[in-house]
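Enquirer: I would like to see how this sequence folds:
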Amino acid sequence: MQIAAFTLIAVVSTTASAATEAVMKQEAMRGDYQSQRNLAYSYATGWGTPQSPNYVPKKPVDACAWYRVIATSTNPKVQSADYSNEWTYCSKLSPDQSESAWILAKRLIKQIPAK
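Expert: From the prediction side, this is the model:
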């Protein structure tokens, strides 16, 4: 039974990593909760190398902005971990970076359709 659970986790993880930055952003801008989380995490940690087709550069300000988009949304899928992610990744920014993240988050919130 554990093997099946491990396989499922691996498949989900592989599917998330298979998306390019552009695809994740497109889905996130449509209001897809999981794509927003995947994009925020990818920006927070970076993904792949510049030579890989799925490369996502580390962008701490963008990561924080997306975590703020998620945390301020009314999506019923938002959970306590989302608020924790916002605090964890945004608290690492300088005051100027945090302000830039809020500006970006506000712009994104206006562009994303309510769910």
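Enquirer: rest of the way, CA atoms for contacts and neighbours
Expert: Will do.
Enquirer: what's the distance between residue 60 and residue 100?
Expert: 11 Å (C-alpha to C-alpha, to the nearest Å).
Enquirer: In terms of neighbours, single out the busier of the two.
Expert: Using other C-alpha atoms under 10 Å, the more surrounded residue of residue 60 and residue 100 is residue 60, with 23 against 17.
Enquirer: what residue lies at the spatial centre of the chain?
Expert: residue 40 (1.9 Å; C-alpha atoms, centre = their mean).
Enquirer: Please give me every residue in contact with it.
Expert: Residue 40 sits next to 62, 63, 64, 65, 66, 67 when contact means C-alpha atoms under 8 Å, 6 or more residues apart in numbering.
Enquirer: mind redoing it with 7 Å?
Expert: 63, 66, 67 (C-alpha atoms under 7 Å, 6 or more residues apart in numbering).
Enquirer: what about the first one, neighbour count?
Expert: If you count neighbours by other C-alpha under 10 Å, residue 63 ends up with 28.
Enquirer: and if you look at the second one?
Expert: When neighbours are defined as other C-alpha under 10 Å, residue 66 has 29 of them.
Enquirer: my guess is it meets residue 104, correct?
Expert: No. Using C-alpha atoms under 7 Å, residue 66 makes no contact with residue 104, being 8.5 Å away.
Enquirer: before we move on, back to that, tell me the secondary structure at the residue nearest to the centre of the chain.
Expert: Under DSSP: H, G, I helix; E, B strand; the rest coil, residue 40 falls in the helix class.
Enquirer: want to put them side by side, so please do this one too:
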Amino acid sequence: MAYIFKTQCRINVAAALATSLMLIFTPARAAEKLADLKQKALAGDYQAQRNLAFGYSDKFSDQNKNPVLACAWRMVILTTEQADETDMSNYNTYCGKLPPGLLSIAQMKAELLLRRIDTLQQ
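Expert: Modelled structure (predicted):
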């Protein structure tokens, strides 16, 4: 009887945990978190910019992989005071994979992002 109770209790705990995780990680919640992340990145938040670039480099959560945007954000990051060797390494790794045409597009996108960030910070 005690074994059945323990097993049933474990199943109930596992089911409750699974249900709560489903509530936390719904597509709507992921999209909301991505929108918040983009907003913070555009406001100049260094860590948000890094997280956003990572998500575009290696598909994360509800974020679609986009090597051009990943590179553009890596370029933006390099203009910040907080940029360090790892940021330069990430730039070399991810932007170095792009063909020249896509690298040019990433540069244009980075310039647009920097203008937008400057506008929002003023």
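Enquirer: Work out the TM-score between the chains.
Expert: The TM-score (TM-score structural alignment, normalised by the length of the first structure) is 0.72; 91 aligned residues with a C-alpha RMSD of 2.1 Å.
Enquirer: and residue 71 of the second structure, what pairs with it in the first structure?
Expert: By TM-score structural alignment, residue 71 of the second structure lines up with residue 64 in the first structure.
Enquirer: Same check on residue 103 of the second structure?
Expert: By TM-score structural alignment, residue 103 of the second structure lines up with residue 98 in the first structure.
Enquirer: Name the SS class of that match, please.
Expert: Classification of residue 98 of the first structure by three-state DSSP places it in helix.
Enquirer: tell me, how many neighbours does it end up with?
Expert: The local packing of residue 98 of the first structure (other C-alpha under 10 Å) involves 18 other residues.
Enquirer: Now the one helix or strand residue 108 of the second structure maps to: buried residues?
Expert: Assigned by DSSP states H and E, residue 108 of the second structure belongs to helix 100-121. By 16 or more other C-alpha atoms under 10 Å, the buried positions in helix 100-121 of the second structure come out as 102, 103, 106, 107, 109, 110, 111, 113, 114, 117.
Enquirer: next one: stretch 14-27 of the first structure
Expert: Result for stretch 14-27 of the first structure [16+ other C-alpha under 10 Å]: buried residues 16, 17, 19, 20, 21, 24, 25.
Enquirer: residue in the second structure matching the fourth one?
Expert: In other words, residue 20 of the first structure. Residue 20 of the first structure maps onto residue 33 in the second structure, by TM-score structural alignment.
Enquirer: Report the distance from the helix holding residue 108 of the second structure to the chain centre.
Expert: Relative to the centre of its chain, helix 100-121 of the second structure is centred 17 Å away, using C-alpha atoms, centre = their mean, to the nearest Å.
Enquirer: Can you tell me what sits against that helix?
Expert: By C-alpha under 7 Å, 6+ apart, the list of residues contacting helix 100-121 of the second structure reads 42, 43, 44, 68, 69, 71, 72, 73, 75, 76, 95.
Enquirer: What is the neighbour count of the fourth one?
Expert: In this case it means residue 68 of the second structure. Neighbours around residue 68 of the second structure, by other C-alpha under 10 Å: 23.
Enquirer: Report the contact partners of residue 78 of the second structure.
Expert: 87, 88.
Enquirer: quick one: it and residue 69 of the second structure, what's the gap?
Expert: Following C-alpha to C-alpha, the distance that separates residue 78 of the second structure from residue 69 of the second structure is 14 Å.
Enquirer: Ok, residue 116 of the second structure next?
Expert: 15 Å.
Enquirer: okay, the buried residues of helix 100-121 of the second structure in JSON lines with distance to residue 85 of the second structure next?
Expert: Shown next, in JSON lines, are the buried residues of helix 100-121 of the second structure (distance: C-alpha to C-alpha, whole Å):
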{"residue": "102", "distance to residue 85 of the second structure": "24"}
{"residue": "103", "distance to residue 85 of the second structure": "21"}
{"residue": "106", "distance to residue 85 of the second structure": "21"}
{"residue": "107", "distance to residue 85 of the second structure": "20"}
{"residue": "109", "distance to residue 85 of the second structure": "23"}
{"residue": "110", "distance to residue 85 of the second structure": "19"}
{"residue": "111", "distance to residue 85 of the second structure": "22"}
{"residue": "113", "distance to residue 85 of the second structure": "22"}
{"residue": "114", "distance to residue 85 of the second structure": "21"}
{"residue": "117", "distance to residue 85 of the second structure": "23"}
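Enquirer: Done for today, thanks.
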